[in-house]
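*Asks:* After the sequence you'll find the predicted model.
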Amino acid sequence: MPLLFTVVTAILLTACAGADSDSAVGGTTPSARPTTTSNSSPAQSPIRPSSPTASPTPSTAAQITEAVTHWYQYGGETAMVSLIEEAVKAETGRPNQNEDFDLVILNFSGLEGALSTAQLFGSIPDPKTQRTWSEAIDRLEEGAREVQASAPEGRTFQSPTEAGQALRGWSTFDEGLKSLQKTQARFDRAFGLKPPSDPWREQ
């Protein structure tokens, strides 16, 4: 049995050798055509950085409340209270309508600073509150400017024209005070936000 295994193996080896020999005699095998490998990679379009996505405008009631609360707690309350207090102080320069002659001292320096601070803040993320807040700033600034322009230069008494200008200025100032009151009421009623003490109390 081992002899048979050896013979069979030899025959297989001989057959393989013969096949190799026939292949060599049959002719020259044509050499394979060399292939050219391109080193250049396909052109790639440049990658453009994605533009930053703007923060979405709050739309739901919960989002608006959260955004308004953030505005109020991070400086908005201080700006509003300061504007109220300085507007109340500026009113001490309003003449007494029951007196024919009333000596008053106009001092809007504190109000001007409070207005400048209020204007630095971005819009309140609630259209109704922002509208009254913006109106308050505009009317107070316009009214104070007109009252100051009515003050006589080098004289103690106002002319009738200057007195009329002062009345118009104070009327515009009153519109600003009303808008400021609406703003504070809106914060309290709609969002539960209010100062710890009454800023309208005369200082």
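*Replies:* Looks like it arrived, so ask away. Residues are numbered from 1 along each chain as shown.
*Asks:* From here on, just use CA atoms for contacts and neighbour counts.
*Replies:* OK.
*Asks:* buried sites along stretch 132-150?
*Replies:* 132-147, 150 (16 or more other C-alpha atoms under 10 Å).
*Asks:* how about the lengthiest helix in the chain: buried residues?
*Replies:* As assigned by DSSP state H, the longest helix anywhere in the chain is helix 160-191. In terms of neighbour count (16+ other C-alpha under 10 Å), helix 160-191 has its buried residues at 162-163, 165-177, 179-187.
*Asks:* Out of the buried residues of stretch 132-150, name the ones that lie in helices.
*Replies:* 132-147.
*Asks:* Could you identify the helix or strand that succeeds the helix or strand where Trp71 lies?
*Replies:* For Trp71, the enclosing helix or strand under DSSP states H and E is helix 61-71. Note on helix 61-71: by DSSP H and E, the next helix or strand toward the C-terminus is helix 77-90.
*Asks:* Against that first model, consider the following:
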Amino acid sequence: MSEKLVLSSGKCFLHEVLCRREEKEYRQNRANLRRGADTTTEVYAFPYVYPQLPQEATTQERLVLMRVAALAAEFGNIPAVGSDTPAKSLGRWAYEVSRQRMLDRQQQVAFNPKKLDVVGERLAYLHTQDFEEAVRAVSRLMSIASSLSNVPAFDYIALYSLFSYWGNGISEKSQRVRMRVLQDYYGSFGSLIE
């Protein structure tokens, strides 16, 4: 099975979810997609997700699409990056959430590696988590972001790609993919360090 075909099909489906998630007629679909966030209720999302990928797609490929579609359906108040916007990594988005939290709390926007904010604390061990734990951690970050006055746009397609290559955390490739989140997060603070 072509990995590129699976990714392409999944991205098309996510675009549809993102475009239609606020439509009144899509309400039932959205509710069932949201149930795809958990193993105990994911069966409700099967009819919406499984037909979107080629028949030969692996269980893990279907699971990744189901979990990311559930996040897109759940967090309708978190805007998606536009098609004319460059891709935004999870780490970069997390930085934007940290920054906005500081602004909302009227704090100086600064970075202190000895005292991470709640976003930094959630990301600190993301690279050690298996796929399901990582999805839950991202969901918690999205919950934090939902409460902000100016929610940064989120790249659901980039998250889908990230989780598609999340792997087991043991292989060198998997470790690189996972560490990229932290590298992008900390690297985004570079302009704040004197």
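*Replies:* It's in. Source: prediction; values computed, not measured.
*Asks:* Mind telling me the TM-score for this superposition?
*Replies:* Once the chains are laid over each other, their TM-score by TM-score structural alignment, normalised by the length of the second structure reads 0.28; 84 aligned residues with a C-alpha RMSD of 4.7 Å.
*Asks:* picking that back up, in the helix holding Trp71 of the first structure, which residues are buried?
*Replies:* Buried, per 16+ other C-alpha under 10 Å, within helix 61-71 of the first structure: 64-65, 67-69, 71.
*Asks:* What is that helix packed up against?
*Replies:* helix 160-191 (3 or more C-alpha pairs under 8 Å, 6 or more residues apart in numbering; DSSP states H and E).
*Asks:* Next, the angle from the helix it packs on to helix 77-90.
*Replies:* Relative orientation of helix 160-191 of the first structure versus helix 77-90 (axes from the mean of the first three to the mean of the last three C-alpha atoms, to 10 degrees): 150 degrees.
*Asks:* helices and strands around helix 160-191 of the first structure, which ones?
*Replies:* Contact here means 3+ C-alpha pairs under 8 Å, 6+ apart; on that basis helix 160-191 of the first structure packs against helix 61-71, helix 77-90, helix 127-149.
*Asks:* which stretch among these comes nearest Val8 of the first structure?
*Replies:* helix 61-71 (89.1 Å; C-alpha to C-alpha).
*Asks:* Just want the angle from the closest one to helix 77-90.
*Replies:* 60 degrees.
*Asks:* can you state the direction angle for helix 61-71 of the first structure and helix 127-149?
*Replies:* Using the same axes, to 10 degrees: helix 61-71 of the first structure against helix 127-149 is 30 degrees.
*Asks:* first to last residue in stretch 144-160 of the second structure, what's the distance?
*Replies:* End-to-end span of stretch 144-160 of the second structure (C-alpha to C-alpha, to the nearest Å): 20 Å.
*Asks:* How about stretch 73-90 of the second structure?
*Replies:* OK, stretch 73-90 of the second structure end separation, C-alpha to C-alpha: 18 Å.
*Asks:* Let's have the helices and strands packed on helix 160-191 of the first structure in CSV, adding distance to Asp22 of the first structure.
*Replies:* Shown next, in CSV, are these (distance: least, C-alpha to C-alpha, whole Å):
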stretch, distance to Asp22 of the first structure
helix 61-71, 88
helix 77-90, 102
helix 127-149, 96
